[in-house]
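Colleague: Quick check, what structure comes out for this input:
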Amino acid sequence: MPRVFVQGAPAAYFPRHAPEAARGTVRRVTETGEEVLHKPCRDVTEFGPDLAALIDDMFRTMYVAEGAGLAASQVGVDLRLFVYDCPDDDGVRHVGHIVNPVLETSPPGRPLVEDTEGCLSVPGATMSVPRPEHAVVHGQDRDGNPLRIEGTGYFARCLHHETDHTRGFVYLDRLSKRDRKEALRQMTTHRDAVLARRAHRSASEPAAT
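Modeller: The predicted structure is shown next:
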């Protein structure tokens, strides 16, 4: 079985970091409470060098922040787009980006799976969040070509989480009032250490290997 899928297609080999990261620049990650994270993003209507450069920056920023996915709103850009480099529950790696993502609705009655989830925009906090164990997302690639991405397990969780960002939701919105308060407490406690680690990685880690 292939161990890496790039843009939904099996790949015989893929480097440790997506090549886009080598061209990218690290951007600041927005944090919960900032307006761009809490409203639906705009559709991408222009495909070209500016979009490609944004995707490069997002990959670079995601790796520096040690994330499995990153939406454009998390770097302050009000567009429906995310990148990912995420394993599924079988250890298969999935790498890519998707523009204007639309998540297929899960069949009624399908159980949700509780698992730990974090967010680069809620630094230092992790909580258990119920999500479907399967996801199918339709959208486009950076050139505007149709794209379909399917995932299970942890990768499905990533697809649901990042698509939520494009709709103006963070995972805190899926928590009870009590759990949300606990997540924000964790963020208050650990935020400075997380941001210091990101700053160190940004200054010291090669762009891509």
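Colleague: rest of the way, CA atoms for contacts and neighbours
Modeller: Will do.
Colleague: Counting residues, name the longest strand you see in the chain.
Modeller: Determined from DSSP state E, the single longest strand within the chain is strand 93-103.
Colleague: What's the first helix or strand after it?
Modeller: Past strand 93-103, further along toward the C-terminus, the next helix or strand under DSSP states H and E is strand 112-118.
Colleague: contacts for that next one?
Modeller: 124, 125, 126, 127, 128, 129, 130, 131, 132, 133, 171 (CA atoms under 8 Å, 6 or more residues apart in numbering).
Colleague: Proceed likewise with the subsequent sequence, for comparison:
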Amino acid sequence: MAILEILKYPNPTLKKVSQEVESFDADLHQLLDDMYETMRARNGIGLAAIQVGIQKRILLINLPREDDTQHKEDLLEIINPVFLKQEGATKWNEGCLSVPEFYEEVERFAAITLAYQDRFGEKKILAGDGLLAIAIQHEIDHLNGILFVDKLPILKRKKFEKELKKARKELK
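Modeller: Now for the predicted structure:
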């Protein structure tokens, strides 16, 4: 397994729309394993393939349990996701591995139902609410070329851009 490079905003690849996965083979399994290692190495709870430069409709979700630890047996490998139902509204303070050190409240659906395939191409249905629904919506946005900062109201977006410029100057 390998730790992959996570693309950072404003990398233009992050704006690309991901393509359907058609081959559920050893290469896909290796990518899923590498994505899991990468996500865990960065203390993430979700990761979309586009964030590691792979333009495929693949995402991982690994939510922590009550004791705040993540367990591999809780890992969701979601391939070719399609929303079946989106209900209610909620706001959640989100962050992103591609937008490090920036957190902001984003409005999302409160509950979702999703059709997807697993690593073997088996069709599955998943319903969720709370953090699971938020994380899935966040990662599916990545597959559609959308980052959570794109959903911010104009004033919060300007604040983000200002903080990003300041951070870049400090790095130089």
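Colleague: Does the most centrally placed residue in the second structure lie in a helix or a strand, and which?
Modeller: In the second structure, the C-alpha nearest the mean C-alpha coordinate belongs to residue 139, at 2.8 Å (CA atoms, centre = their mean). In this structure, residue 139 of the second structure is located in helix 130-143 according to DSSP H and E.
Colleague: Weed out the non-buried ones from the contacts of strand 112-118 of the first structure.
Modeller: Buried residues within these, counting neighbours by 16 or more other CA atoms under 10 Å: 124, 125, 126, 127, 129, 131, 132, 133, 171.
Colleague: And the third one, what's its match in the second structure?
Modeller: Aligned counterpart of residue 126 of the first structure in the second structure: residue 103 (TM-score structural alignment).
Colleague: Would you mind measuring from that match to residue 96 of the second structure?
Modeller: The span separating residue 103 of the second structure from residue 96 of the second structure equals 8 Å under the rule CA to CA, to the nearest Å.
Colleague: Not including adjacent chain positions, what is the nearest residue to residue 5 of the second structure?
Modeller: Closest residue to residue 5 of the second structure in three dimensions, ignoring its sequence neighbours and counting by CA to CA, 6 or more residues apart in numbering: residue 52, at 5.8 Å.
Colleague: Report the buried residues of stretch 173-184 of the first structure.
Modeller: With burial defined by 16+ other CA under 10 Å, the residues of stretch 173-184 of the first structure counted as buried are 175, 180, 182, 183, 184.
Colleague: show me where the second structure has strands.
Modeller: The residue ranges that make up the strands of the second structure, judged by DSSP E, are 46-48, 58-61, 76-87, 90-96, 99-108, 111-117, 123-129.
Colleague: Of those strands, flag the one that's most buried.
Modeller: Among these, ranked by average contacts under mean count of other CA atoms under 10 Å, first place goes to strand 46-48 (a mean of 27).
Colleague: Which part of the first structure matches that strand?
Modeller: Residues 69-71 of the first structure are where strand 46-48 of the second structure lands when matched by TM-score structural alignment.
Colleague: After superposing, tell me the mean distance of that stretch to the second structure.
Modeller: For stretch 69-71 of the first structure, the mean distance from the matching residues in the second structure following superposition reads 0.1 Å, by mean CA distance after the TM-score superposition for the first structure.
Colleague: Just want the angle from the lengthiest helix in the first structure to strand 112-118.
Modeller: In the first structure, with assignment by DSSP state H, the single longest helix is helix 177-204. If you take axes from the mean of the first three to the mean of the last three CA atoms, to 10 degrees, helix 177-204 of the first structure sits at 50 degrees to strand 112-118.
Colleague: so how far is helix 177-204 of the first structure off the chain centroid?
Modeller: Relative to the centre of its chain, helix 177-204 of the first structure is centred 17 Å away, using CA atoms, centre = their mean, to the nearest Å.
Colleague: Return the set of buried residues in that helix.
Modeller: If you call a residue buried by 16+ other CA under 10 Å, then helix 177-204 of the first structure has these buried ones: 180, 182, 183, 184, 186, 187, 191, 198, 202.
Colleague: Redo those as JSON lines? Include distance to residue 42 of the first structure.
Modeller: Putting the buried residues of helix 177-204 of the first structure into JSON lines (distance: CA to CA, whole Å) gives the following:
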{"residue": "180", "distance to residue 42 of the first structure": "27"}
{"residue": "182", "distance to residue 42 of the first structure": "31"}
{"residue": "183", "distance to residue 42 of the first structure": "28"}
{"residue": "184", "distance to residue 42 of the first structure": "28"}
{"residue": "186", "distance to residue 42 of the first structure": "31"}
{"residue": "187", "distance to residue 42 of the first structure": "28"}
{"residue": "191", "distance to residue 42 of the first structure": "29"}
{"residue": "198", "distance to residue 42 of the first structure": "28"}
{"residue": "202", "distance to residue 42 of the first structure": "29"}
